[in-house]
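1. No sequence on hand, only this structure:
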């Protein structure tokens, strides 16, 4: 097939010492910043709006529109916060981006800060990835030394201080308001909205919170223009993006391609499934999105296409599972994660995820009781839309979709353990034989 990859963010990842300022500048780095400094903040916002860039962290909200929500008459300072707390199971796009090309993010932060009028910005990074924290801080130091950060950037009168903040490893801090609480030094728990962060965010001041990939995409848009960006992707989901392909595939990794590519095309680019494998189910956007099956191989991987198929594009974490995988066991592992990571603030999520795990464990061990499937559905119904934040909703999605597509496996859990139906050794042996 034709190579449909569109390396933009990942274009220089293989360069020698790609993460340094020198290497980044050689491939055109900070050229977009010069153009942005010659533009007014209003023009920058309008440019990003017209480009059609949508948030690359989950819901796909238009980035330029989010920037425009910042009130102009608020006396408090404006802040930009980058959500780099990548913790969703199966999601691994922001960390390699920050490792290979941290200056792409730093340049995006400077441009975005100019657009919204912020003189203080933060990158909130998952604390466990210490190597990423160190690399980002080194890049920020280089940017200060080069005059890209600090006071009067490029003689434009623009001031900006950038802080790289390491979190403490809580998945809940990926939720933007919990992230703000953590950044302020409090326990990371979601806030009641309204007020929304654009009005009262960090330190009760106007705040824009964007995902790493969203901000990192801005320099390319400023440098190459709206028409160039719109030439990739679909009508409503424009541009390029990073797809994380993992699971039972020959070449797992990051594939930067236009929005709207299909899993069939990505699997072909990734060498296909391991020999002898048959696609059983997959996640289009991480473990918190409803699972899809082989019948969805040709669904366009954009916000509209995946939504029409009954799931969400989310973080574009494509976890692929073959016929050796137990759906019940897989869903149980994900649910155990969500139970562990629940912040405990609201009852539906705190208690609901605990009970979901108990029922799934029974079914996984072949000790399910009559009515357990209905009980799972009822529990999910009491969590969905009733929890304080989206973590509770995300915990229910794989369960309800798994029952929809593979109810017979849950029914088998009434009398047969998953380990007998799908022996873990079979998958390992299968992999060893076909390697």
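-> Done, it's in. Note that the coordinates shown come from a computational prediction; the quantities given were computed from them, not determined experimentally. Residues are numbered from 1 along each chain as shown.
2. all contacts plus neighbour counts: C-alpha atoms, from now on.
-> Noted.
3. Walking through the stretch 251-400 of the chain, point out its strands one by one.
-> Along the stretch 251-400 of the chain, the segments classed as strands by DSSP state E, counting those that start in this stretch run 253-258, 279-283, 292-293, 317-322.
4. now for the shortest one, which elements pack on it?
-> Same thing as strand 292-293. strand 279-283 (3 or more CA pairs under 8 Å, 6 or more residues apart in numbering; DSSP states H and E).
5. now the angle from the strand it packs on to strand 317-322?
-> Orientation check (axes from the mean of the first three to the mean of the last three CA atoms, to 10 degrees): strand 279-283 against strand 317-322 gives 160 degrees.
6. Can you spell out which helices and strands pack onto strand 279-283?
-> Using 3+ CA pairs under 8 Å, 6+ apart, strand 279-283 sits against strand 292-293, strand 317-322.
7. now with 10 Å?
-> Strand 279-283 sits against strand 240-247, strand 292-293, strand 317-322, helix 390-412, with contacts defined as 3 or more CA pairs under 10 Å, 6 or more residues apart in numbering; DSSP states H and E.
8. tell me which residues of the last one are tucked away?
-> Residues of helix 390-412 classed as buried: 390-403, 406, 409-412 (neighbour count, 16 or more other CA atoms under 10 Å).
9. wait, what's in contact with residue 42?
-> Applying CA atoms under 10 Å, 6 or more residues apart in numbering, we find residue 42 in contact with 67-68, 114-117.
10. Now do the SS call for it.
-> Following DSSP: H, G, I helix; E, B strand; the rest coil, residue 42 is assigned to helix.
11. Quick check: it vs residue 150, distance?
-> The gap separating residue 42 from residue 150 is 22 Å, by CA to CA, to the nearest Å.
12. and if you look at residue 354?
-> Distance of residue 354 to residue 150, computed by CA to CA: 48 Å.
13. cool, and residue 428?
-> Look at residue 428 and residue 150: by CA to CA, they are 53 Å apart.
14. Looking at the two, which one has more neighbours?
-> A direct count of neighbours by other CA atoms under 10 Å for residue 428 and residue 150 places residue 150 higher, at 18 against 11.
15. from what I can see residue 64 touches residue 47, true?
-> Yes: if you go by CA atoms under 10 Å, residue 64 and residue 47 touch, sitting 7.8 Å apart.
16. who's more crowded, the two?
-> Taking other CA under 10 Å, residue 64 and residue 47 do not tie; residue 64 has more neighbours (23 against 18).
17. let's bring in a second model and compare:
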């Protein structure tokens, strides 16, 4: 049991430090260069060469800039890769702004419903606090992006291009969150005062109109129809007039998003089970956020299978761990900071999730893998941070980083063994809103 530090105890600490013969040189190295630079493994480059036995041709990377829209970018990247292959248009890009607009409207709508349902719970209840914490946030899940595509379709980036407020979302997020909190408090009070359903719905309608106006002013209003025009890689001209966004998706994309599943490795909870995160759903009646939690070996295997068949993969990860952003390196031993201090600071993947260190902080796209003796050794990663990071925007990831910091991959159900497909039909276990997978 810890006790108050006495002068004698402090003196003993100082004396013990004086016994360290490496203290002076390490102090100079760390104080001058910082912990990360002093512990950086310069030999990492030999593990991270950019040659892959399986590599899907892709074009120029996208750039989410100062926003948290990676989950949308990664899904749209997987779709545009298919379009590029099928119609021979290398650098075709879909509008992230279009989905972002509708996400703000839908997420406000479901926020109002959730506030009503929890209105009689104390304001300091953990779920209520979660709802009010940042209701205008950018972050999201694969299923949320899939729900938006299924309901609203997609449009080319040229039809609804980026704006200042989509590439720099902080200002809009701040204003929207404040407005939603104000709306939520008003709805809570009305429920506690016994307001009827008609009164609540009328108020929600006017509140939602305000959110729509804010989004329209900031992002531009989404098109209801457009003319598709493009030149393919052989410079042939193509044009289809008067397409709705839903028509465009149905006619030009053959991806049924209901055939895909989020395969997760979250060892802080029992494996071989289906989990859900309903408090993060963004569309009432839309696609549910669900995870099939499996061993890392299963997750790796299904990802390799899909890449072998020529299809890129949305994946969720904790990108800020052991990353060299400039070089585009992801390596679990890139920084040996614990060894620098002569300590063992290792936490298992489960322990990091249990203690709050581990989280799904980013989504990117797997576009290649290097297989040596039937074992994956490194992966090619398409990021959405523009061409100035990594090699023209592409990162390379070692298998040990994949094992430690990748939590989710989205693959077609056909790659799952029958016993895992059967689990998909089971009733999912509900996770709390603050689970590390959120």
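-> Here it is on my side, so go on. Keep in mind that what you see is a predicted model, and the values were worked out from it rather than measured.
18. TM-score for these two?
-> Aligned and superposed, the two chains score 0.23 in TM-score terms (TM-score structural alignment, normalised by the length of the first structure); 174 aligned residues with a CA RMSD of 7.5 Å.
19. Most widely separated two among the contacts of residue 42 of the first structure?
-> 68 and 114 (12.5 Å; CA to CA).
20. Mind listing the shared neighbours of these two?
-> Shared contacts of residue 68 of the first structure and residue 114, counting by CA under 10 Å, 6+ apart, come down to 42, 45.
21. Which of those two has more residues huddled nearby?
-> residue 114 (24 against 17).
22. Within the helices and strands, which one has the more buried one?
-> helix 102-116 (DSSP states H and E).
23. do residue 163 of the first structure as well
-> For residue 163 of the first structure, the host element (DSSP H and E) is strand 158-166.
24. Just want the angle from the following helix or strand past that strand to strand 158-166.
-> The first helix or strand that comes after strand 158-166 of the first structure along the chain, using DSSP H and E, is helix 176-183. Angle, helix 176-183 of the first structure to strand 158-166, by the same axes, to 10 degrees: 90 degrees.
25. Can you mark which positions in whichever helix or strand comes after helix 176-183 of the first structure are buried?
-> Toward the C-terminus, helix 176-183 of the first structure is succeeded by helix 197-200 as the next helix or strand (DSSP H and E). Going by neighbour count (16+ other CA under 10 Å), the buried part of helix 197-200 of the first structure is 197-200.
26. Can you name the next helix or strand after helix 197-200 of the first structure?
-> For helix 197-200 of the first structure, the succeeding helix or strand toward the C-terminus, using DSSP H and E, is strand 207-211.
27. tilt between that next one and helix 176-183?
-> Using the same axes, to 10 degrees: strand 207-211 of the first structure against helix 176-183 is 110 degrees.
28. so after strand 207-211 of the first structure, what's the next helix or strand?
-> Downstream of strand 207-211 of the first structure, the first helix or strand assigned by DSSP H and E is helix 212-216.
29. Tell me which other helices or strands that following helix touches.
-> strand 79-84, helix 94-100, helix 102-116, strand 120-125, strand 240-247.
30. what would the ones you listed look like in JSON lines with distance to residue 362 of the first structure?
-> Listed next are those as JSON lines, based on distance: least, CA to CA, whole Å:
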{"stretch": "strand 79-84", "distance to residue 362 of the first structure": "36"}
{"stretch": "helix 94-100", "distance to residue 362 of the first structure": "36"}
{"stretch": "helix 102-116", "distance to residue 362 of the first structure": "45"}
{"stretch": "strand 120-125", "distance to residue 362 of the first structure": "37"}
{"stretch": "strand 240-247", "distance to residue 362 of the first structure": "26"}
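31. Next secondary structure element downstream of the helix or strand in which residue 365 of the second structure is found?
-> Residue 365 of the second structure belongs to strand 362-372 when assigned by DSSP H and E. Helices and strands here follow DSSP H and E; after strand 362-372 of the second structure, the next one along the chain is strand 375-382.
32. Could you list every helix and strand in contact with that next one?
-> strand 54-55, helix 296-308, strand 313-317, strand 329-330, strand 362-372, strand 394-398, helix 399-405.
33. if we compare the ones you listed, which one ends up closest to residue 112 of the second structure?
-> Closest of those to residue 112 of the second structure is strand 362-372, at 26.7 Å (criterion: CA to CA).
34. Report all helices and strands that the closest one contacts.
-> Strand 362-372 of the second structure packs on strand 54-55, helix 70-87, helix 296-308, strand 313-317, strand 375-382, strand 394-398, strand 406-412, going by 3+ CA pairs under 10 Å, 6+ apart.
35. out of those, which comes closest to residue 100 of the second structure?
-> Of all those, helix 70-87 sits nearest to residue 100 of the second structure, with 7.9 Å by CA to CA.
36. relative to strand 406-412, how tilted is that closest one?
-> 40 degrees.
37. Which positions within helix 70-87 of the second structure qualify as buried?
-> By neighbour count on 16+ other CA under 10 Å, the buried set for helix 70-87 of the second structure is 70-84.
38. Number of residues surrounding residue 142 of the second structure?
-> Neighbours of residue 142 of the second structure under the rule other CA under 10 Å: 24.
39. Please apply the same query to residue 214 of the first structure.
-> 21.
40. Would you check that it makes contact with residue 97?
-> No: using CA under 10 Å, residue 214 of the first structure is not in contact with residue 97; the gap is 11.7 Å.
41. Please enumerate the shared neighbours of the two.
-> What both residue 214 of the first structure and residue 97 touch, as defined by CA under 10 Å, 6+ apart, is the set residue 105.
42. Kindly provide the distance from residue 410 of the first structure to residue 208 of the first structure.
-> 43 Å.
43. From residue 360 of the first structure, how far out is residue 99 of the first structure?
-> From residue 99 of the first structure over to residue 360 of the first structure the distance is 37 Å, taken as CA to CA.
44. okay, those two: which has more neighbours?
-> The neighbour count for residue 99 of the first structure versus residue 360, taken as other CA under 10 Å, is higher for residue 360 (26 against 19).
45. which ones are touching the nearest residue to that one once chain neighbours are set aside?
-> Distance criterion CA to CA, 6 or more residues apart in numbering; nearest residue to residue 360 of the first structure, sequence neighbours excluded, is residue 332 at 5.8 Å. Shown in contact with residue 332 of the first structure (CA under 10 Å, 6+ apart): 326, 338, 356-361, 363-364, 398-399.
46. okay, those residues in TSV with distance to residue 130 of the first structure next?
-> Formatted as TSV, the contacts of residue 332 of the first structure follow (distance: CA to CA, whole Å):
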residue	distance to residue 130 of the first structure
326	34
338	23
356	33
357	31
358	34
359	37
360	34
361	34
363	38
364	36
398	30
399	33
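47. Now flag whichever of those is closest to residue 137 of the first structure.
-> Nearest to residue 137 of the first structure among the contacts of residue 332 of the first structure, counting by CA to CA, is residue 338 at 30.6 Å.
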